[in-house]
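1. sequence and predicted structure, then a few things I'm wondering about:
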Amino acid sequence: MFNLETFKQKSPQQRFLFILGLVMFLFYVVLGGMLILGTTVLAEIQQKYRIMLGCLLIVYGVIRFIRLINQKHEES
């Protein structure tokens, strides 16, 4: 799935954008997990809405990650 050789062949700008995409994926997953599991994050919102928002953020992060991986294969 991840080929280190194609990562080395990319330009510095493409590598930076790939790493930024990975960081944003992790950000969405962690934020979604904090909303689902944490009680202090957005405590004024009802629990069912926090869980729905957390799931939505995790799904959005996964979709971004899939698009990032597919884009990498298309450009090669």
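-> Nice, I can see it.

2. drop to CA atoms for contacts and neighbour counts, all remaining ones
-> Will do.

3. which stretches in this structure count as strands?
-> For the chain, no strands turn up when DSSP state E is the criterion.

4. centroid-wise, who is the farthest residue in it?
-> E44 (25.5 Å; CA atoms, centre = their mean).

5. tell me the buried residues in stretch 69-76?
-> K72 (16 or more other CA atoms under 10 Å).

6. before we go on, here's another structure to hold up against the first:
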Amino acid sequence: MFNFNNSRQKSPQKRFLFILGLAMMVIYLGISIVILFFNEALSLDPERFPRNYQIAFGILLIVYAAFRFYRILKDNNENE
């Protein structure tokens, strides 16, 4: 998954973008977990944002986070 045996050091810009991409992926996963499992704590109005829409939005965020993680790994392997 991660190749730590690089003899070349990444540029600071590439390193920053890699860390930013990972942070955004974690944020998307966190938002989806909060929407899916802690909806009572959010006190969302069920008439404006019904439970089935919450579940669909949470799943969509998880899929998007997985897609971003795939792209981060792909870009990381190509730039080595």
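-> Structure received. Because the structure is predicted, anything quoted here is derived from the model rather than measured.

7. what's the TM-score for these two chains?
-> The TM-score (TM-score structural alignment, normalised by the length of the first structure) is 0.89; 76 aligned residues with a CA RMSD of 1.8 Å.

8. returning to what we had before: if I look at the residue farthest from the centre of the first structure, how far off is L35 of the first structure?
-> Separation of E44 of the first structure from L35 of the first structure (CA to CA, to the nearest Å) stands at 12 Å.

9. grab the nearest non-local neighbour of the spatially most central residue of the second structure.
-> Centroid-nearest residue in the second structure: M25, 1.9 Å away (criterion: CA atoms, centre = their mean). Sequence neighbours aside, A65 is the residue nearest to M25 of the second structure in space, at 5.0 Å (criterion: CA to CA, 6 or more residues apart in numbering).

10. so what corresponds to that neighbour in the first structure?
-> By TM-score structural alignment, A65 of the second structure lines up with G61 in the first structure.

11. which residues touch that match?
-> Going by CA atoms under 8 Å, 6 or more residues apart in numbering, G61 of the first structure touches 24-26, 28-29.

12. want to throw the residues you listed into TSV with distance to T39 of the first structure?
-> Below are these laid out as TSV (distance: CA to CA, whole Å):
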residue	distance to T39 of the first structure
M24	23
F25	22
L26	20
Y28	18
V29	17
